[in-house]
Each structure stands twice: as structure tokens, then as C-alpha cells.
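Asks: the sequence isn't on hand, but the structure is:
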């Protein structure tokens, strides 16, 4: 892999890790909205709200800015953009741990639908609804599910489309209007669309570590679903949705790490001891410099994954595995350093640092743990399993 040759033997184009002018403009718009509507104080104030997500913020982001339809083709009501633009949005939502279902609905659910037959009315209609931001969709798989999908779906489908079974720990399930349910049908794997309010569907909310991304258990007791895809098409649609979600989750983790680093630098420049800013102490400067290098490397890994997904590179699975194996631990480390270098105030509920640690820890397990991605990477590049004992950052 070091010679730039991807898995299919075709020379790969050099990845573009820079941001285009259009991406910078999108970032400015999203950052301005979030600074006004989702600053840390606002997120803290609404943390224990019974609402599944901030509906006003989601409407502004999804509909007014049009972020919900970035990955949707223009002919279906979307922007016809790519994973690169969606990654920019996720960097900014990660930077303020915004309580919106962008990753689950606008990325994972949309990508799953795009993997189905777009000529079907049962596919085109919900895709247009998700693109408009009026409906929130989720792929009904447990949040820790890694790319490749669940080995065996826990939901069974009868010949008439009646679904039975239970799926646990589905992110943003409580606020979803549309459920995309992988199931084992009469003819093998299948993907169904089910209205969350339909008879035979029950959603039980659970208290997650990260209160800004609620989890729910879904129980299907004979709910009737609309068939979207079967066989290899269904399996591929789910697998690609999870791969895309994992790859772009790295951008959210990057945003978390960037906020933590910037906030730590700001605080240590203002906090004084012995008549000088604590940030001027050599030991703290070394810790922040080391963290800056890790964040810079995480940015490269996340951008590489987004670019590989956007261009349809054959090396996308490798890029995603590298990004998740590296960015997840960096986000956790950045959040831990943020709390430690804030001293006593960093340990309080009133300071937002705990929001970022909880999001970082939750993201570390989402869509496959770093260890799971290192194992996948070993298989993709034909490394022996014992080499996994060496951290990627060493």
C-alpha cells in the first residue's frame, strides 16, 4: 500500500486534504449558525430536556442552510454535494456537540437509501423528505455496529412485510420519523422502511453517556414495512451507509478535539499562578504541543477518509479504518487533557468540558471501536494480526 496502489491494483489519485472555497463558505455559514444557536451554555441548559434533539436548531441547519440534503442528488431535492461537504458540517457540529441528528439522518440514513433503487417511489419519496429536513431518518442498527453491518439482523420479516424483533441502542431513534430496518426476509437480507409512529413499533428511550445523542431500543411487533431492497443490494446499501458514517464520524471527532485544544490554550493563557499564565509553564506547553500534533494528524486522517468517500476510491475502506483507529483516541485524549488542564473548574457540571469528553467516549465506541478498525485495517492491507499490538501513532 505504500506505493499508492489501492486494493484493486489501479493507481490511486493523490488525496486532496485541503478545503475548497465552497467548503470554507459552508463552514462559515454552519459555524455562524451554531455560534448563535448552539453555544456551550445553550447546550448545557437544554441537556436534560425531554426533547430528542433541538428542533429549532435542526430546522435551521437542515432546511435553512440545506445541510440535510448535501448528499442527495439535485433531481431528488438535494444539493448533489459529496462526503467532503458533509464532513465540514460534522466538524462544526462536533466542535459544539450540537444536539442534532445530522450523522444519523443526513449521512447514514441518506446513504442507505441512495444504495437502493432510486427509481422506486418507496425510495425516492423518503429520500426527498430527508433532504428537505422535514423528516429525521435512522438506520435501525445498534450504534456500535461497525462497517459491514450486523452479521445477522435481529429483525425478521414475513412475506407480507410484517416485522418482528428488537434492535437495541439505536442513535436518535427517539426523534426519528422514519426507520430503515435491516431484516432477514423470506429470501434473505432485506431493507425495509417503517414509519416510527406505525402500529407495532415501540421505542424505549435509554439514558446514554452522551446526553446530546440519545439512544433508544426499537421493538417491532408485527409492524408492516415497505420493502426497499433485497439480497446483495440490501446488504451493500447497509454496509456502505455504515462505512460512510464511520468515515465521516472521524470529522466529528476532529471537531471535538479542535474545540478541546482551542479551549485549553485559551484557558491556560488566562489562568495565572505565581504571577504568570499557567500556559507559559514548560510542562504544560509540552502537553499542548503534543496534543496539537495529534490533532493536526487527525485532521489529515479525517480529510483523507472524506475525500476517499467523495471520490469513490477503492481505498475508501482503508482510509476509513485508519481515520477511525486514529481520530477516536485523539478526541478522547484531547477531552481528557482539556479537563485536566482546566483544573478544578474542568471537573464541574457547569463547565462544558464534560460534554466533549462524553461525546468523545461515545464516538469512540460508535460504528466500531478503534480496535475493531485496526483489526479491519490489518485484513485490508494483509498485515499479520500480531502487528496490531503496535499503536498506529507510534
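Replies: Sure thing, it's come through. What you see is a predicted model, and the numbers here were worked out from it, not measured in a lab. Numbers count the residues shown, from 1 in each chain.
Asks: every contact and neighbour count from this point should use C-alpha atoms.
Replies: Will do.
Asks: now residue 294: which helix or strand?
Replies: Using DSSP states H and E, residue 294 falls within helix 282-311.
Asks: which parts of that helix are buried?
Replies: By neighbour count with 16 or more other Cα atoms under 10 Å, helix 282-311 contains the buried residues 288, 291-292, 294-295, 297-310.
Asks: can you give me the strands in the stretch 251-394 of the chain?
Replies: All strands of the stretch 251-394 of the chain, identified by DSSP state E, counting those that start in this stretch, fall at 272-273, 276-277.
Asks: just checking, what packs against the last one?
Replies: Helices and strands touching strand 276-277, by 3 or more Cα pairs under 8 Å, 6 or more residues apart in numbering; DSSP states H and E, are helix 231-270.
Asks: how far does the helix it packs on sit from the chain's center?
Replies: In terms of Cα atoms, centre = their mean, to the nearest Å, the centre of helix 231-270 is found 5 Å from the chain centre.
Asks: which of the residues in that helix are buried?
Replies: Using 16+ other Cα under 10 Å as the test for burial, helix 231-270 gives 233-261, 263-265, 267-268.
Asks: elements contacting it?
Replies: Short answer (3+ Cα pairs under 8 Å, 6+ apart): helix 231-270 packs on helix 83-95, helix 110-114, strand 188-195, strand 276-277, helix 282-311, helix 316-341, helix 353-365.
Asks: tell me the angle the last one makes with helix 231-270.
Replies: Counting by axes from the mean of the first three to the mean of the last three Cα atoms, to 10 degrees, helix 353-365 points 150 degrees away from the direction of helix 231-270.
Asks: try this one next to it:
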């Protein structure tokens, strides 16, 4: 293998200066508009979404169009920049339909390759932050299985962020359709979900009409690409969750005293936090590798995504559990945000496939025989 080939296949796990600047802008926005008390107050209301926050993030910062080429009205960036956005959204557990709309739905549409038809118009609206679209599949979906009949009749359960969507991308046996959530024959019924910061809903279509965007074969390929990107960048959100939990736990155990000593000075707690730090560092490498593989169109992207999900989902849950436990009594209260991170981590652990599903995918990709 030549040096040039090695350089081509070596993933870049470091953050660029532009990515660091993007992170600073997003973190500042979320600290101002979506701090812990604000998020807790919003999930107790009828809707957790803040339209002004979404406008600032999607349109003003331009985050919604990161994956969209400039000729279609986007920023012409890559999955690496989108991963930075999701890290920060994970750190704040902000209720924003970024993963579902700006990543999964957008990536699905881009995979159709229609630069002059209705797809281009939809992509432009999403990139500008004027509309939100979600793929009408269960949040746990890992494949492009038609869930609605060709006449746009059927029910899809547990569609993430459907209550915030203007447009549904509906995969059917006949192809992929775009259907407005306000159209006749479309019902979006909110569900009581574990993670209130990313609401789920049941979508029911009864004789609905929509715009056919692609035939069944093209739709299947596009949805697979969208779900792959969603799973890969979800790892970055899980990384953000784990990083916040570790940082907050270290801070709290330094300040909380028992027997006239900071509780963080006790050897047993030091070991637990050191172990968690090692897991978070490894999760960062896995998440960055997945984002870089998606950004470069690497043939190893499915493997990188499967590895990231198999590892990062467990780390996020472990970090959130440690955060709750090491905060003691205050960590069990509704007023402290630890429960938001635990619920988001648990919900994310089954999104776009469980860790077990992704371990099975790894085994297939590396041709590892079953025991």
C-alpha cells in the first residue's frame, strides 16, 4: 500500500478550526435559549419545541443546511460539521428536530439525486429552516420497510418529531411520497414517550394524497442512506450526552463535601469517574470515525456506523446512570436535569437499531461466523 493510499483511508478524528468555531456558536445559543431550567419548563408544557430556538439554529446559524450542497441552497458542509451540532444538542438535550429533519430526512432526499424536480424544492425549504420534514418510520427502524400501502393508507407508530414536522416522507410499496402534516387524511397523534425532549407520535394516513418522489427501488436505497446517516450521527449526540454527564458529575463531586472532604476525593468514586472518562474518550473516537466515514463517502461507513452505535449507546446510558447515582438525592429530583439525560440516553439506545442489532451488523460486515 502506498503512502498516498494510506493517507486516503486514514480517518481524521480531530476537530478543525471551523468545527470549533461552529461549536462555540451553537453552545452559546443553547446556553442562552435552552439551559436546563428552560428545557424542564418546556417539557412540562404542551409542546417542548421552541420555534425561535429552531429558527436561530436552523436558519440564522445555518445548521439545517449543512449537508445540503450550495447549489440547492445549503451550506455545502459535511457530516463532520453536522456531528458537532449533534454533540452540542446532546450536551443540552435541547428539544429540536435536527437529527430527524436536517440529517435523516435531508439525507434521504439528497440520495434521490433530483436537482430540478420537487425534491430540490423540498431540500431548499429544509436547508433554509423554513420547513421541518421527518421520515415516517418508527424511531427504532433500521431498514426501509414499507409501512403504508400504495394508496397512502396505514399507521406508523413511534415517529420521532412528527409533531414538529410540516412534511412527512412516507415510504410505501409503491415508492416514496411527500405528504403535508396538515393535508386531508393525515393525523399525527402525540404519544407519551420516555424522552419528553424528543416526542414520538402515531401517524395515521387515511386516503391521503401526496407527491411521489421516487419509485420503490430508489426509495429503498434513499431511506437506507438516510437511516445510516441518522445512526452514525446519533453517536455524536450520545457522545454529547456522556460528556455533559461526566463533566457535571466531576464538578458536583468536587463541590459536595462529606466528612469534611469533597466526595470526589474518595477512592471508589475516583475509580468510577476515571473509568467513565476512558469510555467517553473511546466514544469520541468511535463517533468521530463514523462522522468522518460518512463525510468522505468511505466504503467502510456501514462498519464505522455500526461500531459507533454498538459502543456509544452503552456509554451514554452508563454516563447518565453514574450522573444520577453520584449526585445522590438531588440527582433523583425532577428539578435537576440528570433525569433528562438518562431518558434521552435510554431512548437513543434503541433508536435506529439497538446495540445488539449493530453488533450483529458488525459480525456480518466482517464475516464473523455466529457461535
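Replies: Thanks, I have it. Only a predicted model underlies this, so the values are computations on that prediction, with no experimental measurement involved.
Asks: tell me the angle of the helix holding residue 294 of structure 1 relative to helix 83-95?
Replies: Counting by the same axes, to 10 degrees, helix 282-311 of structure 1 lies at 150 degrees to helix 83-95.
Asks: helix 282-311 of structure 1 maps to which residues in structure 2?
Replies: Using TM-score structural alignment, helix 282-311 of structure 1 lines up with residues 267-296 of structure 2.
Asks: what's the mean deviation for the matching stretch versus structure 1?
Replies: Once the two models are superposed, stretch 267-296 of structure 2 sits on average 0.2 Å from its counterpart in structure 1 (mean Cα distance after the TM-score superposition for structure 1).
Asks: starting at the chain centroid, how far to that stretch?
Replies: Centroid displacement of stretch 267-296 of structure 2 relative to its chain, using Cα atoms, centre = their mean, is 17 Å.
Asks: same check on stretch 325-340 of structure 1?
Replies: How far stretch 325-340 of structure 1 lies from its chain's middle: 16 Å, per Cα atoms, centre = their mean.
Asks: now swap in stretch 308-319 of structure 2 and tell me
Replies: The chain centroid and the centroid of stretch 308-319 of structure 2 are separated by 13 Å, computed with Cα atoms, centre = their mean.
Asks: what residues in structure 1 pair up with that stretch?
Replies: Using TM-score structural alignment, stretch 308-319 of structure 2 pairs with 323-334 in structure 1.
Asks: mind listing the helices for the stretch 51-200 of structure 2?
Replies: 51-54, 79-92, 106-110, 118-127 (DSSP state H, counting those that start in this stretch).
Asks: CSV please, covering these and showing mean neighbour count and distance to residue 313 of structure 2.
Replies: Listed next are the helices of the stretch 51-200 of structure 2 as CSV, based on neighbours: other Cα atoms under 10 Å; distance: least, Cα to Cα, whole Å:
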stretch, mean neighbour count, distance to residue 313 of structure 2
helix 51-54, 15, 26
helix 79-92, 25, 12
helix 106-110, 26, 22
helix 118-127, 21, 28
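Asks: could you point out which of those helices sits nearest residue 184 of structure 2?
Replies: helix 118-127 (19.6 Å; Cα to Cα).
Asks: can you put the helices and strands packed on helix 231-270 of structure 1 in a markdown table and add distance to residue 3 of structure 1?
Replies: Below are these laid out as a markdown table (distance: least, Cα to Cα, whole Å):
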| stretch | distance to residue 3 of structure 1 |
| --- | --- |
| helix 83-95 | 24 |
| helix 110-114 | 31 |
| strand 188-195 | 38 |
| strand 276-277 | 47 |
| helix 282-311 | 16 |
| helix 316-341 | 14 |
| helix 353-365 | 30 |
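Asks: how big is the offset of the match of stretch 308-319 of structure 2 relative to structure 2?
Replies: Stretch 323-334 of structure 1, aligned to structure 2 and superposed, deviates on average by 0.1 Å (mean Cα distance after the TM-score superposition for structure 1).
Asks: okay, buried residues for that stretch please.
Replies: By 16+ other Cα under 10 Å, the buried positions in stretch 323-334 of structure 1 come out as 323, 324, 325, 326, 327, 328, 329, 330, 331, 332, 333, 334.
Asks: swap in stretch 12-26 of structure 1?
Replies: Under 16+ other Cα under 10 Å, the buried positions of stretch 12-26 of structure 1 are 12, 17, 23, 26.
Asks: biggest separation within those residues, which pair?
Replies: Among those, the pair separated by the greatest distance (Cα to Cα) is 12 and 26, at 27.7 Å.
Asks: list the contacts for the residue lying closest to residue 197 of structure 2 once chain neighbours are set aside?
Replies: Spatial nearest neighbour of residue 197 of structure 2, excluding adjacent residues (Cα to Cα, 6 or more residues apart in numbering): residue 95 at 4.7 Å. Going by Cα atoms under 8 Å, 6 or more residues apart in numbering, residue 95 of structure 2 touches 39, 48, 49, 50, 197, 198.
Asks: any idea what the last one aligns with in structure 1?
Replies: Spelled out, that is residue 198 of structure 2. In structure 1, residue 198 of structure 2 lands on residue 213 (TM-score structural alignment).
Asks: ok, now how distant is its match from residue 89 of structure 1?
Replies: According to Cα to Cα, to the nearest Å, residue 213 of structure 1 and residue 89 of structure 1 sit 16 Å apart.
Asks: what of residue 132 of structure 1?
Replies: Between residue 132 of structure 1 and residue 89 of structure 1 the distance is 16 Å, computed by Cα to Cα.
Asks: for residue 168 of structure 1, same thing?
Replies: In this view, residue 168 of structure 1 and residue 89 of structure 1 are 27 Å apart by Cα to Cα.
Asks: with residue 280 of structure 1 instead?
Replies: Separation of residue 280 of structure 1 from residue 89 of structure 1 (Cα to Cα) stands at 34 Å.
Asks: same check on residue 298 of structure 1?
Replies: Residue 298 of structure 1 is 16 Å from residue 89 of structure 1, where distance means Cα to Cα.
Asks: about what we covered before: can you tell which of the helices and strands packed on helix 231-270 of structure 1 is closest to residue 206 of structure 1?
Replies: helix 353-365 (14.1 Å).
Asks: can you give me the stretch of structure 2 that the closest one aligns onto?
Replies: On structure 2, the counterpart of helix 353-365 of structure 1 by TM-score structural alignment is residues 338-350.
Asks: how about residue 89 of structure 2, what's its match in structure 1?
Replies: Match for residue 89 of structure 2 (TM-score structural alignment): residue 93.
Asks: burial of the corresponding residue of structure 2 for residue 224 of structure 1, as a residue count?
Replies: Taking TM-score structural alignment, the alignment pairs residue 224 of structure 1 with residue 209 from structure 2. For residue 209 of structure 2, the count of nearby residues is 18 (other Cα atoms under 10 Å).
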